[in-house]
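Peer 1: Predicted structure and sequence below. I'll ask about it afterward.
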Amino acid sequence: MQTSIIKTSIILFVVVTIVFSTIYTPQAILPTLKGVFHISVLEINLLLSGMLFVLMIATPFYIPISNRFGKKNIMIFCTFFLFLSVLLSSITSNFYVLLFSRFLQGVFVPGITAIMLSYVQEIYPKNHRGLGMGIYMAATSFGAVIGRLLAGWITFLYSWRIAFLVFAILLFIAFFAMIFALPVNKTELTNKRVINKDALFSFLSNIKILSVLIIPTIVFFSFMAISTFATYHLAQEPFNLDASQLGNIFLVLLLGVIISPLAGRYSDIIGRLRIIYLGIAILILGIFLTLSQSISLVIAGLGLVTMGMFSVQSVTPTYLGELVPEKKATISILYQSFFYLGGCLGTFLPSIFWEYYKYNGVTSFCIALILIGSLPLAYINFNKKKEA
């Protein structure tokens, strides 16, 4: 049993890392791609924002499909077509074909990410589920780092097409790893969970739940905005970093691997909301530091932005599950949709501020959004304590 768990854990970590790395592949090389295609920041950022928008829309549709055809089968299918779409990215010289390939990736990625959360809880024994979820969360963070880091290095040494080709090869490896190494959950066909549409609408009309769902949206919005536009900021005077150096900057995202389990653990001790508020405060402080003219302070700021984001995202799903314990599957889908909405908008809307006000405008907008978006939850909980 122990050997089987170790094998499953290793394969799970590798597969999730590879899949999540493809989401963020273009981020470190956006300035390079902008120069290659001679287009605006708003247009080139569609490689991220457009993909995340499609991902957000596609996420809810995979749950009923996986209930019918089986989680592992759907994940294998989506991994293969994700491989083909990333391969298309590597062979095109046309921006619109590249953008189309990214949209395709947005269609197939949630067929793995949206299903994997419940799949992990089903393939691990009850007393090892915490281990499984910890490995999954660590792999998502590690994948975000690898996607940016490798893309920056490979683009600097070879070309952006080779960078996409490398990730296509990794996905092909993940495809076979899924087929031959990940177990099939033998009980899932007798334990189907259906997303209740009425519950979705009732949650969206519940002010308390909606105020909590806004938090991952604004936090991931700010994280994607800062990590995206920091690359443009650092590629300019006085920093003038190249593609490989920009890729190296994203090593700070490894802090997410460390902070995620710590935030979860301490939320059990001091409360979920306190960790959420603490994460928001750290995030804002980090954004302020990225405005510095010192590269060391900018890196420290990006580190704090990472810590703040992962602190909030590690605790929010658990807090939502505690608010509606009988509808965890439904609230999980809502959480993921709001989360990716934030990522989509976070690479699109700030482009407007960048065009007119550069990096100062982006950071000011993010801080204002975080403060305004946090007010409803703070107000509700303040009144709750007052009534108590």
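Peer 2: Received the coordinates, thanks.

Peer 1: all contacts plus neighbour counts: C-alpha atoms, from now on.
Peer 2: OK.

Peer 1: just the strands in the stretch 251-388 of the chain please.
Peer 2: Assigned by DSSP state E, counting those that start in this stretch, the strands in the stretch 251-388 of the chain number zero.

Peer 1: Please, where are all the helices along it?
Peer 2: Ranges of helices in the stretch 251-388 of the chain, per DSSP state H, counting those that start in this stretch, are 255-270, 272-289, 295-323, 328-346, 349-387.

Peer 1: can you tell me which of those comes nearest to Ile63?
Peer 2: Within the helices of the stretch 251-388 of the chain, the stretch nearest Ile63 is helix 328-346; the backing value is 8.6 Å (C-alpha to C-alpha).

Peer 1: which SS class is Val184?
Peer 2: coil (DSSP: H, G, I helix; E, B strand; the rest coil).

Peer 1: circling back: I'd like to know which of the helices of the stretch 251-388 of the chain lies nearest to Gln245.
Peer 2: Closest among these, using C-alpha to C-alpha: helix 295-323, at 11.6 Å.

Peer 1: Give me the neighbour count for Glu355.
Peer 2: 14 (other C-alpha atoms under 10 Å).

Peer 1: Now do it against Thr32, distance only.
Peer 2: Remark: distance between Glu355 and Thr32 (C-alpha to C-alpha, to the nearest Å) = 18 Å.

Peer 1: Give me the buried stretch members for the helix or strand Ile11 falls within, please.
Peer 2: Per DSSP states H and E: Ile11 is located in helix 2-24. By neighbour count on 16 or more other C-alpha atoms under 10 Å, the buried set for helix 2-24 is 8-9, 11-24.

Peer 1: this is the comparison structure:
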Amino acid sequence: MTYIQKGSAEYIKASLALFFGGFVTFAILYTTQPLLPIFAKEFHVSAASASLTVSASTGTLAVMMLVAASLSDRIGKKNVMMMSMLLTSILAMAMAFSPNFTSLVLARTFLGMTAAGIPSLAMAYVAEEFHPTGIGKVMGLYISGTSIGGMAGRIVTGLLTDLFSWRTALFAIGAISLLLSVIFALILPTPRHSVKKPLNGKTALQAYAVHLRNKPLMALIVLGFLFMGGFVTLYNYIGFLLSEPPYSFSQSVLGFLFIVYIFGSFSSVYMGRQADLCGHARVLSISVVLAVLGAVVTLVPSVVVKIIGLSLFTFGFFGCHSIASAWIGERAKMNKAQASSLYLLFYYLGSSLAGTAGGYFWIHFHWPGVIAFVVALLLLSYPLIGYAHKQLE
């Protein structure tokens, strides 16, 4: 068995397929984020309640990823990822016809279940199939797909909502994702390093138990909660801030704010490569500093300065995510799919729990409260990074 080597046709196909996988997952998963102020007004719910259209998806996705990892041992990683993308795209289109807020949240809950296959298995696929010396860069390419998907999904949603309606926007995102899902299925190389195993609950629990007892690895896994919790909180509520006076931005303008995700696309590849060269802990710590600085800069009233702050925050976050993902993939010596799933369990629980909790800070302390919460989450990562570095490197 050979690894996928840089420069080969397989490398190009696999990298492109994983990019599409990240693109589709994040385009659909967070497509309602710029629509939260509209949902709050149209359905007469609070900001925290509106955020459930994001949190319900990420919460169920977090739990279902544990199932997806074990299911892949039985039927194969590629098969699970293909089914995940196709079903999620179809459900995303159906979601556009939700008659009320409750049905919308329920649809988003089921969407989280179907979307679990890609994020839990893409990281494991990279760790198993690509040559170890280039894992950081390839992981960065996958994560750049998530950043561009998140950006494109939000921009298209904003534009189509202003031109037509939020329902048209959601249907269009689902249709585009369905097309990319078919391409993914056609070009992703079949895994060669993973071995199919019987679907056994006891075996699956034992696989997770190995990682849960590994304290340094768990320190890295918990980072996902802190990073994603801060990231989603900031982006959930900045739409509320900028849709109010004195800004009063339209949905199109709010959607275009997410163009700063392009910095995340660059950061995930660049910082991943730097971590390969300079060490995970050092580059990860720098990425956290950049994210904290960016969050604080958004407190300045000027729109231009806020965008600069958002850009810096996004650059730092995607660097954090890329490095932590690659570090876990390298240090998990066995059951890599389960290790990736545990990281992403905490990652998406951070999105779900912290993203909704941020509504409390928005309601009671407005934007300074949101930023204080985000910064606190990010700073809590430092003792974990230090501990993991001491034990693993």
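Peer 2: Nice, thanks for sending it over. A quick note: this is a predicted structure, and the numbers were derived from the prediction, not measured.

Peer 1: Give me the TM-score for this pair.
Peer 2: Superposed pair, TM-score by TM-score structural alignment, normalised by the length of the first structure: 0.89. Supporting alignment: 385 aligned residues with a C-alpha RMSD of 3.0 Å.

Peer 1: In a markdown table, list the helices of the stretch 251-388 of the first structure along with distance to Phe103 of the first structure.
Peer 2: Formatted as a markdown table, the helices of the stretch 251-388 of the first structure follow (distance: least, C-alpha to C-alpha, whole Å):
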| stretch | distance to Phe103 of the first structure |
| --- | --- |
| helix 255-270 | 27 |
| helix 272-289 | 29 |
| helix 295-323 | 25 |
| helix 328-346 | 12 |
| helix 349-387 | 18 |
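
Peer 1: nearest to Pro60 of the first structure, of the ones you listed?
Peer 2: helix 328-346 (6.1 Å).

Peer 1: which bit of the second structure covers that closest one?
Peer 2: Taken onto the second structure by TM-score structural alignment, helix 328-346 of the first structure occupies residues 336-354 there.

Peer 1: Give me the distance from the matching stretch to the chain's centre.
Peer 2: 10 Å (C-alpha atoms, centre = their mean, to the nearest Å).

Peer 1: And for stretch 306-315 of the first structure?
Peer 2: 11 Å.

Peer 1: average distance between that stretch and the second structure?
Peer 2: With mean C-alpha distance after the TM-score superposition for the first structure, stretch 306-315 of the first structure departs from the second structure by a mean of 1.1 Å once superposed.

Peer 1: Run through who's touching that stretch.
Peer 2: Stretch 306-315 of the first structure is contacted by residues 216, 219-220, 223, 252-253, 255-256, 259-261, 263-264, 267, 272, 275-283 when judged by C-alpha atoms under 8 Å, 6 or more residues apart in numbering.

Peer 1: Return a PyMOL selection command for the buried portion of those.
Peer 2: For the buried members of those, the matching PyMOL selection, counting by 16+ other C-alpha under 10 Å, is:
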select buried, resi 216+219+220+223+252+253+255+256+259+260+261+263+264+267+272+275+276+277+279+280+281+282+283
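
Peer 1: Just give the number of residues close to the residue nearest to Pro132 of the second structure when sequence neighbours are not counted.
Peer 2: With sequence-adjacent residues excluded and distances taken as C-alpha to C-alpha, 6 or more residues apart in numbering, Pro132 of the second structure is closest to Glu330, at 7.7 Å. Using other C-alpha under 10 Å, Glu330 of the second structure has 17 neighbouring residues.

Peer 1: Let me know whether Glu330 of the second structure touches Val126 as I believe.
Peer 2: No - look at Glu330 of the second structure against Val126 with C-alpha atoms under 8 Å: they stay out of range, at 10.2 Å.

Peer 1: hmm, back to that, for Leu189 of the first structure, which of the helices of the stretch 251-388 of the first structure is the nearest?
Peer 2: Once the helices of the stretch 251-388 of the first structure are compared by C-alpha to C-alpha, helix 328-346 is nearest, at 16.1 Å.

Peer 1: Let me know the angle separating the closest one from helix 295-323.
Peer 2: 150 degrees (axes from the mean of the first three to the mean of the last three C-alpha atoms, to 10 degrees).

Peer 1: Helix 328-346 of the first structure vs the second structure, average offset?
Peer 2: Mean deviation for helix 328-346 of the first structure: 1.8 Å (mean C-alpha distance after the TM-score superposition for the first structure).
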